[in-house]
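Engineer: quick one: sequence and predicted model below, then my questions.
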Amino acid sequence: MTSLQLRVTRVTWEAEGVVGVRLSTRDGSPLPPWEPGAHIDVRLPSGLPRQYSLCGDPQDRRHYEIAVRLEAAGRGGSAEIHGTALVGRELVVTEVRNHFPLDTADEYLLIAGGIGITPLVPMARALASRGAEWAAVYCGRGEETMAFRHELVAVGGDRVRFVDTTQESRPDLKALVGALGPDAVVYCCGPVGLIESVTEICDGAGVRCESEHFGAATPRPDAEAGAEVELELRRSGTTVVAAPDTTLLEAIREAGVEIESDCEEGYCGTCETRVLDGEPDHRDVVLSKAERASGRTFMPCVSRACGRKLVLDL
């Protein structure tokens, strides 16, 4: 995986509990291009790998911009960013990945909860520049906690509805989705409960919904541990059997094959692995429906196999 050594050149206070971090090359050379919905993997000074959506302007090739909310009950990454003097520090950033691309549609509805606004800001900017038909709903617990409010107003004006859930109820999402045309698409990012609610509403209305999670989804009721799975690790020349109570990621590591991972709950995409043969039983919240249907990659931290064997490019 390609990596870059980038310098933190600016840290800003974007909202209560949210800091913005600017990453730049040492010599000012242009960074690899990216599209709205993309994210990068950042290795923090402690060595922790974390994924953050890019929330800047894709046309600005001089910098990558991310925003991080302090999560008191998180896994340590946000606390490290908020508590470390980062300006001037160099961090390793891996190549841009995008499992949340902005596709072509007749109409768009962007729905964000909290820090889930980060991948939607570049989308709003892109849709406005295209002259597309779009609207956005941004929910947060207090106006002071909602980053990028001014930028969204500047980009979308009254197309953007801000909802302070400490003062009012969440808007009638069913009515908003039901008012969309047949070729519309909903993009949603935020807490698991919001995404699952929006997904259910869209499924019922026959409206396409794309989402990005910042946490693990509620386990499927039918997602049993499953039977043993035989894994042929083609490049390593190794075959290993994962027991029903062992994740495929654990089995791969027990075979002595190194594989990167982070969340190990199916929402970060770090352990994405190519499938050469066999049908994965996808249980992640990263891959799109099309990517799942292709069966070319899967997340071994949570997914299993529909059959007894998978051949992997490891």
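Structural biologist: Received it, and whenever you're ready, just let me know what you need.

Engineer: contacts, neighbours, all on C-alpha from now
Structural biologist: Will do.

Engineer: show me the strands in the stretch 201-314 of the chain, by range?
Structural biologist: 208-213, 229-233, 238-242, 273-277, 280-281, 297-298, 304-305, 309-312 (DSSP state E, counting those that start in this stretch).

Engineer: adding distance to residue 160 and mean neighbour count, write the ones you listed out as CSV.
Structural biologist: Output for the strands of the stretch 201-314 of the chain, formatted as CSV (distance: least, CA to CA, whole Å; neighbours: other CA atoms under 10 Å):
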stretch, distance to residue 160, mean neighbour count
strand 208-213, 18, 21
strand 229-233, 48, 21
strand 238-242, 48, 16
strand 273-277, 38, 17
strand 280-281, 38, 21
strand 297-298, 35, 24
strand 304-305, 40, 25
strand 309-312, 44, 19
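
Engineer: out of those, which comes closest to residue 3?
Structural biologist: strand 273-277 (17.8 Å; CA to CA).

Engineer: how far off centre is the closest one?
Structural biologist: 22 Å (CA atoms, centre = their mean, to the nearest Å).

Engineer: next one: residue 301 from residue 112, what distance?
Structural biologist: Relative to residue 112, residue 301 is positioned 27 Å away (CA to CA, to the nearest Å).

Engineer: err, residue 186, not the other one
Structural biologist: For residue 186, the distance to residue 112 - CA to CA - is 11 Å.

Engineer: the more surrounded of these two?
Structural biologist: residue 112 (26 against 23; other CA atoms under 10 Å).

Engineer: verify the stated contact: the more buried one with residue 120.
Structural biologist: Yes - the pair residue 112 / residue 120 is scored as a contact, 7.4 Å apart, by CA atoms under 8 Å.

Engineer: between these two, what contacts are shared?
Structural biologist: Counting by CA atoms under 8 Å, 6 or more residues apart in numbering, the common neighbours of residue 112 and residue 120 are residue 189.

Engineer: could I get the strands of the stretch 201-314 of the chain in a markdown table, plus columns for distance to residue 154?
Structural biologist: Formatted as a markdown table, the strands of the stretch 201-314 of the chain follow (distance: least, CA to CA, whole Å):
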| stretch | distance to residue 154 |
| --- | --- |
| strand 208-213 | 24 |
| strand 229-233 | 51 |
| strand 238-242 | 53 |
| strand 273-277 | 40 |
| strand 280-281 | 43 |
| strand 297-298 | 39 |
| strand 304-305 | 45 |
| strand 309-312 | 47 |
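
Engineer: put this next to the first one:
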Amino acid sequence: MDLLTPPPDLYGRPRADRFLRGLTALQDRYVQALGGPLLRRNPRRPLSRPLPPLQLVVTARRELAADVIELRLADPSGGPLPAWQPGAHLRLTLPSGRERHYSLSGDPADRAGYRIAVRRLPGGGGGSVEIHDTLHPGTRITARRPRNGFAFCAEPAVLLLAGGIGITPLLPMAREAQRHGLDWRLVHVGRSADTLPYADELRALDPHRVVLRTDDEHGGVPTGAELLAHAPRGAAVYCCGPASMLTAVQRALDGGPVGSGGPATALHFERFGAAPITDGAPFAVRLGADGPTLDVPADRSALDVLREARPDLPYSCHQGFCGTCEVRVLAGSPDHRDRRLTPEQRADGALLPCVSRAAEGETLVLDV
């Protein structure tokens, strides 16, 4: 008998080697996956359908601070809303068609309504002004389900640093830290007391763990070292605020131990603006393969230039989120300067025009 031929069964019938048969089937599936759709999905699973947008209604509105309003959004039928975790945000589609992202500032345990706070930015892209002027109780809007790009990891020791409206994602984190008995501190900074939203709620959580610091009472903006001095030993730092605040905290954290509480450790952040441009060179962006070509000066971002041509281009730097301005590169060699995209996303053509650029004289063709 050929040694490669499996012996017959008890009834003398030839039988296949089940192990080799299974191995061959696995190999065939692997080969198909390398060049076929199996690499993208399991054919035994049905195609996933995108979830429909949420239909929401404004049920309450109140003034929180100077130029800041709070909105409560609910299901028009009164049903429970999708669950969310601290740090999550909503992507709202406003009546004008603009899309804007806002942190959820309420309690995740409250499934009856979402809460957001919006600061009026007259010099912004128009979204905050539209919300202030047009969204009143009874107004209906749509939103994508909550997403979280600023997740709270609930480390044993936590320092929460908020600048102005940056308190919105950090307030739910403070509640979560209090609920789990973590060693936490929160510092909320702003120009003056009337610019600090949710001051009363923060004090009610634990007045011994919350510091409200205003520039007018302390002679100016705090340094990064001053802010980090509030950190418990070995604390993870969560920071949401203007780019200048984040830069100061990053530099102080990179400088080593700060304050008497010992060194802070990991830094999680959402910024209220793109990082400053350094070593910029002029380049160009083209809107699609056959669209117009726009010059990007050395001292301006591609996002600024793109928004002049496409005012509806999504972005959320002023709301503290990074990554919402993502576009796709069709041609050209970008100089990626973000810390958000993965190597796989970059290889797939993703680009964040708020910070990323190109070499002098290069033209990036963008799918916008």
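Structural biologist: Yep, it's here. This one's a predicted model, so the numbers in the text were calculated from it and none came from an experiment.

Engineer: residue ranges of the helices in structure 1, please?
Structural biologist: 77-83, 120-130, 149-156, 173-178, 192-205, 248-254, 289-294 (DSSP state H).

Engineer: to residue 225 of structure 1, which of these lies closest?
Structural biologist: helix 248-254 (11.0 Å).

Engineer: against structure 1, where does the longest helix seen in structure 2 fall?
Structural biologist: Determined from DSSP H, the single longest helix within structure 2 is helix 18-35. Counting by TM-score structural alignment, helix 18-35 of structure 2 falls onto no part of structure 1.

Engineer: can you list the buried residues in that helix?
Structural biologist: In terms of neighbour count (16 or more other CA atoms under 10 Å), helix 18-35 of structure 2 has no buried residues at all.

Engineer: what's it packed up against?
Structural biologist: Of the remaining helices and strands, none touches helix 18-35 of structure 2 by 3 or more CA pairs under 8 Å, 6 or more residues apart in numbering; DSSP states H and E.

Engineer: quick check: the equivalent of residue 33 of structure 1 over in structure 2 vs residue 111 of structure 2, distance?
Structural biologist: Using TM-score structural alignment as the criterion, the counterpart of residue 33 of structure 1 in structure 2 is residue 83. Distance, residue 83 of structure 2 to residue 111 of structure 2, by CA to CA: 7 Å.

Engineer: pick out whichever of the two has more residues nearby.
Structural biologist: More crowded of residue 83 of structure 2 and residue 111, by other CA under 10 Å: residue 111, with 16 against 13.

Engineer: alignment lookup: that one to structure 1.
Structural biologist: Checking with TM-score structural alignment, residue 111 of structure 2 has residue 61 as its match.

Engineer: got it, and residue 165 of structure 2?
Structural biologist: In structure 1, the residue matched to residue 165 of structure 2 (TM-score structural alignment) is residue 115.

Engineer: residue contacts, that match?
Structural biologist: With CA under 8 Å, 6+ apart, residue 115 of structure 1 has these contacts: 67-69, 146-147, 190.

Engineer: quick one: which of those is most hemmed in?
Structural biologist: residue 67 (26 neighbours).

Engineer: against residue 164 of structure 2, how distant is residue 285 of structure 2?
Structural biologist: 34 Å.

Engineer: ok, those two, which is more surrounded?
Structural biologist: For residue 285 of structure 2 versus residue 164, neighbours defined as other CA under 10 Å are more numerous around residue 285 (25 against 21).

Engineer: confirm for me that that one is in contact with residue 304.
Structural biologist: No - Residue 285 of structure 2 lies out of contact with residue 304 (CA under 8 Å); the separation is 11.7 Å.

Engineer: how many neighbours does the residue nearest to residue 223 of structure 1 when sequence neighbours are not counted have?
Structural biologist: Nearest non-adjacent residue to residue 223 of structure 1, counting by CA to CA, 6 or more residues apart in numbering: residue 283, 8.0 Å away. By the criterion of other CA under 10 Å, residue 283 of structure 1 has 23 neighbours.

Engineer: quick one: map residue 283 of structure 1 onto structure 2.
Structural biologist: Match for residue 283 of structure 1 (TM-score structural alignment): residue 337.

Engineer: check residue 130 of structure 1 too.
Structural biologist: Using TM-score structural alignment, residue 130 of structure 1 lines up with residue 180 in structure 2.

Engineer: how much space between that match and residue 173 of structure 2?
Structural biologist: In terms of CA to CA, residue 180 of structure 2 sits 11 Å off from residue 173 of structure 2.

Engineer: neighbour-wise, which of these two wins?
Structural biologist: Each of residue 180 of structure 2 and residue 173 has its neighbours counted (other CA under 10 Å); residue 173 has more, 26 against 11.

Engineer: show me the contacts for the counterpart of residue 20 of structure 1 in structure 2.
Structural biologist: Alignment of residue 20 of structure 1 against structure 2 is given by TM-score structural alignment, with residue 70 as its counterpart. Contact analysis of residue 70 of structure 2 by CA under 8 Å, 6+ apart lists 61-64, 115-118.

Engineer: rebuild the residues you listed as a markdown table, extending it with distance to residue 223 of structure 2.
Structural biologist: Shown next, in a markdown table, are the contacts of residue 70 of structure 2 (distance: CA to CA, whole Å):
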| residue | distance to residue 223 of structure 2 |
| --- | --- |
| 61 | 35 |
| 62 | 33 |
| 63 | 30 |
| 64 | 27 |
| 115 | 31 |
| 116 | 29 |
| 117 | 26 |
| 118 | 26 |
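
Engineer: now do the same contact list for residue 313 of structure 2.
Structural biologist: Taking CA under 8 Å, 6+ apart, one finds 306-307, 325 in contact with residue 313 of structure 2.

Engineer: make it 7 Å
Structural biologist: residue 307 (CA atoms under 7 Å, 6 or more residues apart in numbering).

Engineer: quick one: the equivalent of it over in structure 1 from residue 49 of structure 1, how far?
Structural biologist: Using TM-score structural alignment to pair residues, one finds that residue 313 of structure 2 aligns to residue 261 in structure 1. According to CA to CA, residue 261 of structure 1 and residue 49 of structure 1 sit 8 Å apart.

Engineer: can you give me the strands in the stretch 1-150 of structure 2?
Structural biologist: Using DSSP E, counting those that start in this stretch, the strands of the stretch 1-150 of structure 2 run over residues 54-65, 68-74, 88-93, 99-103, 114-119, 140-148.

Engineer: out of those strands, nearest to residue 127 of structure 2?
Structural biologist: Across the strands of the stretch 1-150 of structure 2, closest to residue 127 of structure 2 is strand 99-103 (CA to CA), at 6.6 Å.

Engineer: so what's the gap between the closest one and the chain middle?
Structural biologist: The answer for strand 99-103 of structure 2 is 10 Å, by CA atoms, centre = their mean.
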